[in-house]
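Visitor: Build me a model:
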Amino acid sequence: MLKKIAAAAMAVLMICQLTACGESPDDNTKTEGISQEKTEDTSQEEAEGTQEEADSSGSITTNLEKIDMSKWMYHAEDNVYYQIGISYCEMPADASYETLAVFVPGDYLSGTDNGDGTYTCEINSEAEVNGYAAEAAPIVIPIETPGYAAQAALTDYTSLTEYMEAGFVYVHAGCRGRDAGAPAGVTDIKAAIRYLRYINDAVPGDAEKIFVFGMSGGGAQSALVGATGDSELYDPYLEQIGAVQGVSDAVYGSMDWCPITNLDSADAAYEWMMGVTRTGLSDDEQAISDAMAASFADYINQAGIKDENGNVLTLEESADGIFQAGSYYDYIVGVIETSLNNFLSDTEFPYDSSASGENEGGPGGRGGFGGRGNDGDFPGPDGNMEFGEFGVPGGKEGGKELREMDGEGGLEGPAGNGGPDGAGESPYEELDDITRTETSNGITISGTYETASDYIDALNANGTWVTYDAATNTAAITSVSDFVKAFKSVSKNLGAFDQLDAGQGENILFGYGDGNGAHFDGVLAEILKELESSYASDFAEDLQKTDAVGYTAAQRLSMYTPLYYLLESEDGYGASIPAKHWRIRTGIAQSDTSLTTEVNLALALQNYDGVESVDFATVWGQQHVKAERTGNSTANFITWVNECMK
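Guide: Next comes the predicted model:
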């Protein structure tokens, strides 16, 4: 009901404000119900004497200059041409973030030395790198925004050898973070994409073959960019910063590691799947947790989520636990068992768990504990929130600033301190050093296991929840709750994403640009009202607020929820152009979000007409990292892009 009310208000709000976006990355994927013609009002521009830059059809409008082909820098050792500090919007909200950098394999350009360290270049149409001609190369854009933090604009050259050798054009776009409030981060990336299409005739790379990729909050925003292509809801925000008008911001592919997303149902999902591991709750708190778990069943039963065969999945009441039965429950059991059986298939025994490589490829890893919680917010042994190096409190009281994780400490590469592949000292790995309090049933995987049976015995150390058939090398689990108790204990306070005191990172995300947190979960708000909680008034007050363009938290939440655009039951269905290709990876042992987050996203995409491929896997034993069953995340991403380009 809350979504219907919000949608109705949004429709009224935008009758006069919004215009439809332009062309799609591929004409045959245009979605019905979206106006493809851009209505332009140029009277103000004409009155002010502004310059209009248009393509041959006259639809592109901007005052931005195209990239200056006489300003290329050249890194001889890497054979890379690059430019840094290119403005991608006319009226940046924060010019220190809203610029982009372009890195091009040297063979794609023919350069003439200007004698001052710069080169005048033109596209070399005869060259090929890894089978790609200059004009046909894929463009990849990292979105490394852990905890929805800002992505710092590059100010110097960074080595991107693997991408350059692959023949990719690499574009790093700085973007605002959660302090600016949703939808600032995605808006900025969309503006950068629009600029790339505007300059596509001048630089190497195919702007119709753009891939975005990220992890955690970056994975979430990568999924959002992938799901919200040409959504009219973003128009007032794009106009506010002076983004190029009349071009598409849809992308061709989206790579998402551990995406913290679908925040409209994430609190309820967290309690449904993992609430059973909470301890020490008061009676009032337990009532909230139980009500949230039950509300997730309501969500699933109206969402119309389908399996790969088109069967609608539902939850049913159960004798044990809260709605731990039904076809949706059985599907989640199957996902867990598939993850474990993939591990058994991938792993060669004897198996050294300490050498498995939690963060970059390799099966296994730590078993349920020792991983970190939210990007920046860490629960201590007593269950209360502690704030480590990458985060400080930012609740409703005091207006404390949240530190931008990628803006301080000196990045060496676009993906963090470890460079573009996320290896080494990335923010994710540093946060993974934070330890957890183990539940009474929790298990820890460590040491060397001689056989698969030995490993299964370790999983069952505190009670049997896994059965194993050595003849077929396959395993099964007893229940979701038994899996969670052993392997996926809670690490976040009640109200995992919309915390009761508005102190969570996502609360800052749905704040209003002042560093203060705001509530956004309408379902939790209704529960608190029904339970006559003292927090109910705070939620009700925040849900009535509007931002600078007149949007409520509920409206912005829809914009920041991929499933709003992907499920037929949602009002946003058919109102965007989703990416054709998706790759989703998650560490199944992470406690940062419920496993249902990634499962629901993958299923919605698999059933969406126009999406051509969805490569989804959960990685056993790995946590909140760039999880891969085998190999290196960068190499696997490059391989996937190449497959999508065929």
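
Visitor: contacts, neighbours, all on C-alpha from now
Guide: Noted.

Visitor: list the contacts for residue 78?
Guide: By CA atoms under 8 Å, 6 or more residues apart in numbering, residue 78 lies in contact with 159, 161.

Visitor: Can you tell me how far it is from residue 510?
Guide: Per CA to CA, to the nearest Å, residue 78 is found 42 Å from residue 510.

Visitor: Could you also give me the structure for this next sequence, so I can compare it with the first?
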Amino acid sequence: MPVSKESKKKLSTVLISSLLISGLTTVSLTPSNVSAVSQQQVKVSHQVENIIQKRGKALKEYSLKFNQNNYKIESITVGDKTVTYRAYENIVYVSNPVDTNLQIMNIYVPEEYFENATIEGYTAKTAPIFFPNQIGGYREASPATPERESVALALSRGYVVASPGARGHNSESENGKYTGKAPAAIVDLKAAVRYLRYNDKLIPGSAEKIIANGTSAGGALTSLLGATGNNKDYDSYLKEIGAANARDDIFAVSSYCPITNLDHADMAYEWLFNGVNTYNWRGSGTLTDEQIQISNELKMLFPEYVNSLELVNYESRNTNGKGLKKAPGQFKKGTVLTLDANGEGTFKELVKFYVIESAQSALDAGTDLSDFDWLTIKDENVTDIDLEQFVVYATRMKTPPAFDALDASSWENSLFGTDTIAGQHFTQYSFENSAVNGSLADAQRVKMMNPMNYIGTKGANTAQYWRIRHGTIDRDTSLAIPVILATKLQNEGKNVDFAMPWNIGHSGDYDLEELFAWVDSISKSSGNHK
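Guide: Just a heads-up that it's a prediction; the model follows:
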């Protein structure tokens, strides 16, 4: 069949672009010789496709319309119940992906919804959408499957599950360029939410009830997703990857031990662990004199930051009728949370309160706390804690600075790298004291990775419902970090369920029954349930 003049020009453009991307640049293409080239079109296209797919780079523009017919019927046993579901897997959720191995989503829907059935009071229109990510260490992550306990249990309770993959700081193309530095991961999660909203009429479940879930860096990104709904700071990034034209705010956040507020995490870590000079991570040891000095300096920076937040405690402190009725240092409703130059003050008392509350819950559940002489227990009530001795018990994990390493070697340094720079500093302290003459990350990108910069601001639709869990002996970040996040949300009128489970380290999804009871409570009490 003859090739038209216009077709020749289009084919020339496509092939030239493809060959440039693939590196096959030794062929000279013009409209005059495109007929000859077209005879080998299939062969060249296959070469280009193989090369580009190896890199995870999209060869085509992907449709944003959900394909209802592209699924498998599968089943899984949860307890004594067999759950049959439709598995829609490896859905590319943007039209112009950077990496089709990561910018994909798995969607699972209980089969009963296609039979007009009701599950635990939910229908195909009202079921919440559980949105778990598997991100850790700000590294790239694949979507979850029902082999993950939280996914299987969510399906058994009648939830639709949509789990996104995302780029991370370690993502890179075959040509050696990094493709997942900040803010790539949060942009990907937002794009996945937009896909769900864009296809709300085609995908069972309610896009108005998306509950995001994550642990560690995944918890931080879940918090960031919940804090920054529809904020325009991310629009250019979303447009670049072809995200759907839809909202990206969500209904609720479930965040386990979020490694967040990174630009203030070093000072918060030393505020808590200063004076504990042994560590145990990537080997054990004792802090050097230089490291002790760094710890002292960082600790001194923290009170100014806390005081600048102007946080207020509005919570009733006698909800369980125990413990803090007699606790020293307790404060009245409406107390401003501050620290003096030595790191003492009402903010510290609030951190202590959450640890005391945790110990009380453990004691009520029958846990023997008698060996902990840093707890004061009277008449089955935990009334006080020596926080410094408690921290010695918990132990220090990281050397200072805990996040913005002076040699720019941490995962967080890598997060703030560029497409050509492996890692950068993201705090003024580490930049000024860099051991490697490291560069400082762009302030806007640092801002975009911290939910504290968006909660309560005019340009962000922050989720109304939050559940935050951080174990009392989780040493990956300071206990102060989740307390700051939870308090800021409370001050902005959000519904926050925050607790520090007793003797739990850095982990998540350890209380799924309680998590899903919370999901049910907020989903069924809000509008549009029936």
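
Visitor: and for stretch 300-312 of the second structure, what span of the first structure is it aligned with?
Guide: Aligning stretch 300-312 of the second structure against the first structure (TM-score structural alignment) gives residues 294-306.

Visitor: in that stretch, what counts as buried?
Guide: 294-301, 303-306 (16 or more other CA atoms under 10 Å).

Visitor: got the buried residues for the longest strand along the second structure?
Guide: In the second structure, taking DSSP state E as the definition, the longest strand is strand 81-92. Across strand 81-92 of the second structure, burial judged by 16+ other CA under 10 Å covers 83-92.

Visitor: What ranges does the stretch 101-250 of the second structure have for its strands?
Guide: In the stretch 101-250 of the second structure, the segments counted as strands under DSSP state E, counting those that start in this stretch are 104-110, 129-132, 160-164, 210-215.

Visitor: can you put these in JSON lines and add mean neighbour count and distance to residue 240 of the second structure?
Guide: As requested, these are arranged in JSON lines below (neighbours: other CA atoms under 10 Å; distance: least, CA to CA, whole Å):
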{"stretch": "strand 104-110", "mean neighbour count": "26", "distance to residue 240 of the second structure": "16"}
{"stretch": "strand 129-132", "mean neighbour count": "28", "distance to residue 240 of the second structure": "23"}
{"stretch": "strand 160-164", "mean neighbour count": "29", "distance to residue 240 of the second structure": "18"}
{"stretch": "strand 210-215", "mean neighbour count": "26", "distance to residue 240 of the second structure": "24"}
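
Visitor: Nearest to residue 248 of the second structure among these would be which one?
Guide: Nearest to residue 248 of the second structure, of all the strands of the stretch 101-250 of the second structure, is strand 210-215, at 10.0 Å by CA to CA.

Visitor: Chain neighbours aside, what residue packs nearest to residue 340 of the second structure?
Guide: Closest residue to residue 340 of the second structure apart from its sequence neighbours, by CA to CA, 6 or more residues apart in numbering: residue 303 at 6.3 Å.

Visitor: I meant to write residue 89 of the first structure there.
Guide: Nearest non-adjacent residue to residue 89 of the first structure (CA to CA, 6+ apart): residue 243, at 4.7 Å.

Visitor: and the one you found, what does it touch?
Guide: With contact set as CA under 8 Å, 6+ apart, residue 243 of the first structure has these partners: 62, 88-91, 191-192, 194-195.

Visitor: from those residues, which two are the most distant?
Guide: Between any two of the contacts of residue 243 of the first structure, the greatest separation by CA to CA is 14.5 Å, found for 91 and 194.

Visitor: of the two, who's got more company?
Guide: More neighbours surround residue 194 than the other of residue 91 of the first structure and residue 194, with 24 against 15 (other CA atoms under 10 Å).

Visitor: Can you give me the distance of the closest residue to that one other than its chain neighbours to residue 606 of the first structure?
Guide: For residue 194 of the first structure, ignoring the flanking residues on the chain, the nearest one in space by CA to CA, 6+ apart is residue 249 at 5.4 Å. Separation of residue 249 of the first structure from residue 606 of the first structure (CA to CA) stands at 22 Å.

Visitor: More neighbours: the two, which one.
Guide: residue 249 (32 against 23).

Visitor: got the end-to-end distance for stretch 541-555 of the first structure?
Guide: Terminal-residue distance, stretch 541-555 of the first structure (CA to CA): 15 Å.

Visitor: now do stretch 200-207 of the second structure
Guide: Per CA to CA, stretch 200-207 of the second structure runs 6 Å from first to last residue.

Visitor: And that stretch, what's buried?
Guide: By 16+ other CA under 10 Å, the buried positions in stretch 200-207 of the second structure come out as 200, 203-207.

Visitor: now, which of those sits nearest residue 140 of the second structure?
Guide: Nearest to residue 140 of the second structure, judged by CA to CA, of these is residue 207 at 24.9 Å.

Visitor: List the contacts of that closest one.
Guide: Residues counted as contacts of residue 207 of the second structure (CA under 8 Å, 6+ apart) are 128-129, 196-197, 200.
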